[in-house]
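Asks: No sequence on hand, only this structure:
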C-alpha cells in the first residue's frame, strides 16, 4: 500500500526522535548548538564511583577460617516457646510497630534443618560466631547460648571443639565464648571505622545448619531501632541471612568485621532482604568488659527521660524537636545530685549533641561507672551545664531512658473536668482529672480519669484555675501546644504535650 503524506511525516518524526535519542546516549548525533539548560551544568563531570568488587573470593578466602558454627544444648529452664521462630527469647518486641511485629524474627535458635527440636528434656540451638584472638575467644549472640548446658564450636576445617561461656550481655545480645582446647586459631579483626550506607558487605555463617555459607549485599541503613532492646542501634543490611546466621560476622571489603548479625524482618522466617547487625564499635566495647570482668557495667545517670516530639518542642518553645526531656530525676542519683530537674532538656553529653532519649541512653550506658561527664541542658529559656559523676546501672533493669508513650494534658477546653487533688482524696498536691471527653485533645493523648496534673508549662499547679492560667499564657506566647507533667494511678510520671484547642 503506498504511503500517504501523513504517514511519511509520522515516520520522519519517529526517525528524527530516534536520532536525537541515539545522539543523547551515544554522542554521535548531538546538535552543534548546546541547549541553554546544558550550559548551566558543571564544566567538570562528576567522577564515577569505584566499581564494586568483581569477586568477593579473595575476601572470603582471607576471613572464612575465622568463622565458626555454634551448637548448644539448652537446659530445662529454656522455654518451649523458644521453638516458635528463630531466637525470639530474651528480646522485647512490644515496641515494634504492629505492622512489623509479626515479621521480626530472631534466628539461631533451632536453626538446623528439620524444623523445631523436640520439646522436653535437653534441646538444641544452632548459630554462628567468629574467633577474635589466636587463643580462641569467640563472639556470638547472647540468645544463641542463653540457657546453655553445653556449647561447641565447629571450625572451618571441620573440627568440633568444646567451648565455655565467658560472659553474656542480654541488653546488647552479645556473648563471649572461649575454646577450651589450647591452640593457635585463625581469627578476624574488627573494622576501625563505621561503614557508610551503600558500602558493600559480606556475611558468613551457618544458615539452617549449612555452615560456611557466604552472602553479599550493602549497608542499607544505620541507626535502626527495632524495639528489641534499650540500646538498639543496628546496621541494616540486605545480604541474605537466615535462621542460624545469628552471631555471625558481617565483613567490609577489607575483610574487617563491621557488625554481628542478630535479627531479620521476615513474614516466614526466611530472608527478604531486611537484616540487622550490631555495629562493631558496640560489640568491641561489650566484649572488652566480658573478657576482663565476665559482665558489663554501665554508666547510670538516674533520670527518666522521653523524646522531645514536635508537640513537646512547641510546648517548650524550641525551634526543633531535639534532645531528651527529663521526666524525673530519682532522689539520691547522680542526676539529682548535679541539680537536674523535671522539665530540663538534655542537649549535649561531653559536647556531643543528643538527638533523642534513645541516644542519651546509649551514650550514658556506653560510659563506665565513675566517669565524669558534662551535660548541657536547657531549663526554660536558659542554657546551663552540669558536671555529673556517673553511678553504676542497677541490675534490676532501670535505665536512663523511657519510651515516648501516649500522653496528654488537662484543662476544660482540652476536654477535661478538673478538681484539686486534695479535695478528691487522690493526693495532697496537683490537679485531679475527674472526667475526660473521649473526643477531646487530652483523650487523644492518653489522659485518663484519675490522672494527676502536677505542673503545666513548667509551673506547679494545685487548682484548675492555675491550669487554665498556664494554658492562656502558652496561647499568649503563640504556642500551639502546652506541656504538662502528669502522674498516673501507678505512680508513673510523664510529660505530655497537647495541642491547644481554640474552640474551647
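Replies: The structure has been received and is ready for your questions. No experiment lies behind these values; they were computed from the predicted model shown.

Asks: switch to C-alpha atoms for all contacts and neighbour counts from now on
Replies: Will do.

Asks: what's the closest non-adjacent residue to residue 123?
Replies: Distances taken as C-alpha to C-alpha, 6 or more residues apart in numbering put residue 74 closest to residue 123, at 5.2 Å, once the chain neighbours are dropped.

Asks: Now do that neighbour against residue 166, distance only.
Replies: Distance from residue 74 to residue 166, counting by C-alpha to C-alpha, to the nearest Å: 17 Å.

Asks: the more surrounded of those two?
Replies: Set residue 74 next to residue 166 and count neighbours by other C-alpha atoms under 10 Å: residue 74 wins out with 22 against 18.

Asks: Let me know whether that one touches residue 149 as I believe.
Replies: Yes: applying C-alpha atoms under 8 Å as the test, residue 74 and residue 149 come out as touching, 5.2 Å apart.

Asks: any idea how far residue 377 is from residue 354?
Replies: Taking C-alpha to C-alpha, one finds residue 354 at 10 Å from residue 377.

Asks: do residue 145 as well
Replies: On the measure of C-alpha to C-alpha, residue 145 and residue 377 end up 41 Å apart.

Asks: ok, second structure coming up, stack it against the first:
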C-alpha cells in the first residue's frame, strides 16, 4: 500500500509538472523571427575642443606647455573652439517598421543628438536621419538608407488584457538583443506629466538601454514601445511602462507626413471623482472626469461646457477615470465634432464640441475679468470672506468668486477650507459676489454633501461640503 501511494504521488507530480510546462510559453521561435528587426541605437554629440583654441601653447623660451595647464588659457573670441566628435554612446533600442529603413524609438533616446547611429542585426552600422520626434508621446521616427530590411510585425494594443504574456528585446546596458519576458500588469495607465499616453504596465525586466525597443505579444507582434521604468534604486523594480503601438503608429504617420504632431484640444482642467465627490454630485459611484475649470477661448467654452460638469463619455468612449479623457481628446483630429456626455445638476446631457488644436504650453490664454470691491462677511460656513481684487483675478486667471480671509471652527474648516482659497462655485452655481454667496449658503441642505469649487494657489479643485455635522 505504501509503495502504491509513493507511485501515485510520483505519477501526480510528473503529470502536474508536464501540465505546468505545457502551459508556459516557448519564446524560442518568437525570438528567432522577431530579433532581426530590433536595432541598437547610439548617438554622437559634438562638443567644443577645450584643449587647443587655435594657438600654439609655447612658453617664453619656446618650450611646450604641459597639457595639464592648458585649460587655464582663455583667449577673446575663442571660448568655443573647434568642435570635436565624441565617441558614440549606446543609449537605447529601436525596431524597423518598413523594408526601406524607417525605424521607431523613443524621443528621449535621440534628443539633443548631432548624429544618430543604428546598428543592425547583421552588425552593419548606419547613420540615421531623424524624420521627426514627439516629446509628449516620447516617440521618434528615424530613417536609414537601406533596403530589403527585416520588418517587425505591428499588432493591436487595444486588444491587450492584464495577465497576457509579453516579451521585450533590446540593448540594456549595451548588451544587444537581450530578451526578457513577463506579463501585462495593467493597461491605460496614466503617469505624472504624461497625460497623452495610456501606458501599458508590465513586469518585464526593463533597464537603461531598453528604451525605444519593442514589446511583443505571443504572436510575435509589436504591441508597445518600452519607454519608462519606476524605480527607487536606479534599476528594475518590477514596474515598466510601454507606449501602446496604436498610439505610436498614429504619431508615426504624422511625423512622416508633417514632421510634427497635432493633437486635439478640449480646454478643460479636470480632477478625479472620489467617493465623497460622487455623493455630493448625486452619482451612484465614482466615475468620470470632473471639470474643475473651463479655459477661456477654448472649444469647451464655445460648446457650453461648465465647471462642475462630470464627463462620463467622450466620442463614444466611456470615461471611467479622469486620466482617460486626455488620451481620447488628444487622438481626435482638430476640427472634428464629437459628442460629450456629461452629468450636470444631476441630469445627463449630451453636448456637441468642435475639437481645437492643442496649443503650445506657452500660449497665453485670455480671460475677461470684472472688478469688485472688498467687503468682509461672515456666513454659515464660519469663514470670513471678501471680494476678489482685480490684481488677484489677474494673478490666478479667475473671472469670479470670493476669497477666504480667515477660517473659524465650523463647516468650512471641516471641509478643509483654508485662508486664501477662492470659492468660485457652490452646489452648481457660480459665485459672483459676497451677497450671492451668502444667499447660496443659506439655501444649502443640512447633512447632505454638495460640491464646492475652489481655486487654491492658482489650481482649481472641487471639494465636498456638508453642513450640520458640527
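Replies: All right, it came through fine. Predicted model, so just to flag it, every value in this text is computed and none were measured.

Asks: now what about the TM-score between them?
Replies: With the length set by TM-score structural alignment, normalised by the length of the second structure, the two chains reach a TM-score of 0.77; 407 aligned residues with a C-alpha RMSD of 3.5 Å.

Asks: on that earlier part again, list residues touching both of residue 354 and residue 377 of the first structure?
Replies: 346-348 (C-alpha atoms under 8 Å, 6 or more residues apart in numbering).

Asks: Dump the residues you listed to JSON lines, plus neighbour count and secondary structure.
Replies: Below are those laid out as JSON lines (neighbours: other C-alpha atoms under 10 Å; DSSP: H, G, I helix; E, B strand; the rest coil):
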{"residue": "346", "neighbour count": "27", "secondary structure": "strand"}
{"residue": "347", "neighbour count": "23", "secondary structure": "strand"}
{"residue": "348", "neighbour count": "19", "secondary structure": "strand"}
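
Asks: Could I get the residues you listed in JSON lines, plus columns for distance to residue 19 of the first structure?
Replies: Shown next, in JSON lines, are those (distance: C-alpha to C-alpha, whole Å):
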{"residue": "346", "distance to residue 19 of the first structure": "62"}
{"residue": "347", "distance to residue 19 of the first structure": "59"}
{"residue": "348", "distance to residue 19 of the first structure": "60"}
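
Asks: dump the residue contacts of the alignment partner in the first structure of residue 294 of the second structure.
Replies: Under the alignment (TM-score structural alignment), residue 294 of the second structure pairs with residue 329 in the first structure. Each residue near residue 329 of the first structure by C-alpha under 8 Å, 6+ apart is listed here: 302-304, 335-336, 340-342.

Asks: how close does residue 329 of the first structure sit to residue 225 of the first structure?
Replies: Residue 329 of the first structure sits 25 Å away from residue 225 of the first structure, going by C-alpha to C-alpha.

Asks: And for residue 7 of the first structure?
Replies: Distance from residue 7 of the first structure to residue 225 of the first structure, by C-alpha to C-alpha: 61 Å.

Asks: Comparing these two, which residue is more hemmed in?
Replies: The neighbour comparison of residue 7 of the first structure against residue 225 (other C-alpha under 10 Å) goes to residue 225, with 17 against 11.

Asks: Now do the same for the more buried one: its match in the second structure.
Replies: Residue pairing (TM-score structural alignment): residue 225 of the first structure is matched to residue 190 of the second structure.

Asks: From what I see, that match and residue 197 are in contact.
Replies: Yes: with contact defined as C-alpha under 8 Å, residue 190 of the second structure counts as touching residue 197 (7.0 Å).

Asks: For the counterpart of residue 312 of the first structure in the second structure, list the residues it contacts.
Replies: Matched across to the second structure, residue 312 of the first structure falls on residue 277, judged by TM-score structural alignment. Applying C-alpha under 8 Å, 6+ apart to residue 277 of the second structure gives the contacts 286, 450-451, 462-464.

Asks: Filter those down to the ones in strands?
Replies: Applying DSSP state E to the contacts of residue 277 of the second structure, the entries found in strands are 450-451, 462-464.

Asks: For those residues, pick the one with the most neighbours.
Replies: Comparing those by number of neighbours (other C-alpha under 10 Å), residue 462 comes first, having 25 neighbours.

Asks: Trace residue 207 of the first structure over to the second structure, please.
Replies: So residue 207 of the first structure corresponds to residue 172, using TM-score structural alignment.

Asks: Now its match: closest residue in space that isn't a chain neighbour?
Replies: residue 209 (3.9 Å).

Asks: so what corresponds to the one you found in the first structure?
Replies: So residue 209 of the second structure corresponds to residue 244, using TM-score structural alignment.

Asks: can I assume its match sits in a strand?
Replies: No: assessed with DSSP: H, G, I helix; E, B strand; the rest coil, residue 244 of the first structure is coil; it does not lie in a strand.

Asks: thinking again about what came up before, roughly how far does the residue nearest to residue 123 of the first structure sit from residue 134 of the first structure?
Replies: Residue 74 of the first structure is 28 Å from residue 134 of the first structure, by C-alpha to C-alpha.

Asks: Also residue 276 of the first structure?
Replies: As judged by C-alpha to C-alpha, residue 276 of the first structure and residue 134 of the first structure stand 28 Å apart.
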